[in-house]
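# Everything below, folded, please.
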Amino acid sequence: MGSLRNPIGPLPSSIYWRRRAVAVVIVALLALLAVWAFSLGGGDGDDRGDSGRGGPDGQGPTDSITPGPTTSEPPNDDRPGGRDEVDGGAGSGGGGDDEGGGDEKDDGGGGGSEGGADGGALSGSGGNVTGGDAMPAGDSLPVCAPGAVEVTLTSVKNDYAPDETPRFKLTVKNGGGDDCRIDLGRTATVLTISDTDDGGGDQVWSSADCPPSRAAAYVQVPAKGSTVQTLEWNRKASEPECGKAPSGAVKAGTYLAKIEVEGLPAKQVSLSLTKD
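Next up, the predicted model:
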């Protein structure tokens, strides 16, 4: 014990005490490091254990990301501007509402498709196709045989006041058992108006004088049925090759309207333009 209190050696005792103090400090530091290392190692093990216990058989984490609420809605099937709807009666018969025919207010005239009005018998200078149930026909239909069809022309009214436009019904009847097509274009079908008051029957207007087109305009004629077009004349005169005709309406009197369809007998009907 005496050696501990009074160190023995060649050096002064104060040096030995300093050495002992340093050794004690080192031992204390080592002890603190050991405690800190032990506590750190135990915490990591617990964390790993908790993670291992979360998954099946302790294999890896099982925590997953839970998606939040979604705000998506079912896609809208309706396209902008509304749904596309097909009218079962459009373009056929009197129930169709094709362009130009559905809203037409015609004395005795049916609505529906204009059926080849572009380039038809009366479209263009001084005349027009205003309605009817005629439907355009494709090349798949055979051309109507002359012996299977016949045409008739009637005037909507017998007498027309000065403010009224003369209108006619062109009817094509098919007596055959199959649908067929007939050309009502300018080169195949011609309507003429003649003045009969002078006795000579002078022609005053013709759909062939200034046609906007000479292309064919086929329309369908159903088997054992008929197709109708409503035609009108604007009461003016015309000249061949789009020549300059007298301006204004023709005079009052009795006139004869005649329809000529290529390959078929011509048909005609009279009408009267009354005075004021």
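# C-alpha from now on. contacts and neighbour counts both.
Fine.
# quick one: residue 237 and residue 207 touch, right?
No - counting by CA atoms under 8 Å, residue 237 does not reach residue 207; the two are 10.5 Å apart.
# Those two: who's more crowded?
The neighbour count for residue 237 versus residue 207, taken as other CA atoms under 10 Å, is higher for residue 207 (28 against 21).
# Test my guess that the more buried one contacts residue 188.
No - using CA under 8 Å, residue 207 is not in contact with residue 188; the gap is 11.0 Å.
# end-to-end on stretch 191-199?
Distance between the two ends of stretch 191-199: 20 Å, counting by CA to CA, to the nearest Å.
# Just the buried residues of that stretch, please?
191-195 (16 or more other CA atoms under 10 Å).
# In strands only, show me those residues.
Here DSSP state E is the test, and the buried residues of stretch 191-199 give 191-195 as lying in strands.
# Correct me if wrong: residue 201 contacts residue 195.
Yes - with contact defined as CA under 8 Å, residue 201 counts as touching residue 195 (5.2 Å).
# joint contacts of the two?
By CA atoms under 8 Å, 6 or more residues apart in numbering, residue 201 and residue 195 have these common neighbours: residue 256.
# you'd agree residue 228 is in a strand?
Yes - assessed with DSSP: H, G, I helix; E, B strand; the rest coil, residue 228 lies in a strand.
# With adjacent residues omitted, what lies nearest to it?
Spatial nearest neighbour of residue 228, chain neighbours left out: residue 171 (4.5 Å); criterion: CA to CA, 6 or more residues apart in numbering.
# Now show me the structure for the sequence below, then we'll compare the two:
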Amino acid sequence: MLEPNGPLPPEIYWRRRAAAIGAVVIALALVIWAAFALLKGGGDHKTDAKASTPASAAATSKAGASGTPDPISAKPSGVAASGAAPAAQGQCPDQSLAVKVTVAQPTYKTGEQPQFGIVITNISSAACERDMGSGLQLVQVQSLDGQRKLWSSTDCFPDGTPDMRTLAPGQQAAFTVTWSGSTSQPNCAGERVPVPAGPYTVVAQLGSVRSSPEPFNIA
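Purely as a prediction, here's the structure:
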């Protein structure tokens, strides 16, 4: 450091330099303290913002427990409900379905039990669901000309276990029905007797959708 020069004693100049340096140090300390105070204030503001989140959550939880959801919690619930695709699709209307019946073999001997296949197809362009329980399906054996009914699957078994099926466009649901070969009447009234040998047809139906008749023989 340069030696002080001047008419006054050197001690005076050293004291002045020390005072000037002290003032600079104090000013610098004040600037650092002010900056720290500002940073600390900003940090406290963030802490308050975070603390308000649990408070809001607690209010929402309390409202939900009372059975009256606040508008904020009700809005996400609405979005979740609208996104539930299966519920929105609903039941398959009759016009979206096609029903086909088949016979396992063209001819059965008297005393044998004919077996029929039922295929239900979603012919629409959208997936849908439908209860296809046995109590809702109708399988009926008729005379060859269709004028006389001999047996119906719902005469003696009108109730059945629900069978809800979801079908994509073009998807099929298949079922099998075995007929005893005997006649039947509504409510299973009267005597059931074996049908005589001859030609017959079988039809299947779900709702108002009816299949084409399929012929078969009993020999």
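# picking that back up, which single one of the buried residues of stretch 191-199 of the first structure is nearest to residue 217 of the first structure?
residue 191 (14.8 Å; CA to CA).
# wait, that closest one sits on residue 262?
No - using CA under 8 Å, residue 191 of the first structure is not in contact with residue 262, being 11.7 Å away.
# which residues of the first structure fall in strands?
127-132, 135-136, 149-155, 159-160, 167-174, 180-183, 189-195, 202-206, 218-221, 226-233, 253-261, 267-273.
# and the second one, what does it pack onto?
Strand 135-136 of the first structure is packed against strand 218-221, with contacts defined by 3 or more CA pairs under 8 Å, 6 or more residues apart in numbering; DSSP states H and E.
# hmm, try it at 10 Å
strand 180-183, strand 218-221, strand 226-233 (3 or more CA pairs under 10 Å, 6 or more residues apart in numbering; DSSP states H and E).
# returning to that earlier point: how about the residue nearest to residue 228 of the first structure, what's its partner in the second structure?
The alignment partner of residue 171 of the first structure in the second structure, by TM-score structural alignment, is residue 119.
# how much space is there between that match and residue 134 of the second structure?
In terms of CA to CA, residue 119 of the second structure sits 13 Å off from residue 134 of the second structure.
# Show me the common contact partners of the two, please.
Jointly contacting residue 119 of the second structure and residue 134 under the rule CA atoms under 10 Å, 6 or more residues apart in numbering are residue 175.
# More neighbours: these two, which one.
residue 134 (20 against 16).
# So residue 231 of the first structure is in contact with residue 166, correct?
Yes - with contacts counted by CA atoms under 10 Å, residue 231 of the first structure reaches residue 166, the gap being 8.5 Å.
# Who has more neighbours out of those two?
residue 231 (26 against 22).
# contacting residues around the residue mapped onto residue 160 of the first structure from the second structure?
The equivalent of residue 160 of the first structure in the second structure is residue 108 (alignment by TM-score structural alignment). Residue 108 of the second structure is in contact with 114-115, 181, 197, 216-219, counting by CA under 10 Å, 6+ apart.
# before we move on, what about residue 156 of the second structure?
Applying CA under 10 Å, 6+ apart, the residues near residue 156 of the second structure are 184-189.
# again, only this time at 6 Å
Counting by CA atoms under 6 Å, 6 or more residues apart in numbering, residue 156 of the second structure makes contact with 187-188.
# What's the match for it in the first structure?
Match for residue 156 of the second structure (TM-score structural alignment): residue 210.
# Identify the residues contacting residue 258 of the first structure.
191-192, 267-268.
# Which of those residues sits closest to residue 151 of the first structure?
Among the contacts of residue 258 of the first structure, residue 267 lies closest to residue 151 of the first structure (CA to CA), at 7.3 Å.
# Tell me where the longest helix sits in the second structure.
Criterion DSSP state H: the longest helix present in the second structure is helix 10-65.
# Quick check: residue 97 of the second structure touching residue 122?
Yes - shown here, residue 97 of the second structure and residue 122 form a contact pair, counting by CA atoms under 6 Å, at 4.8 Å.
# more crowded one of these two?
Each of residue 97 of the second structure and residue 122 has its neighbours counted (other CA under 10 Å); residue 122 has more, 25 against 22.
# quick one: that one from residue 170 of the second structure, how far?
Distance from residue 122 of the second structure to residue 170 of the second structure, by CA to CA: 5 Å.
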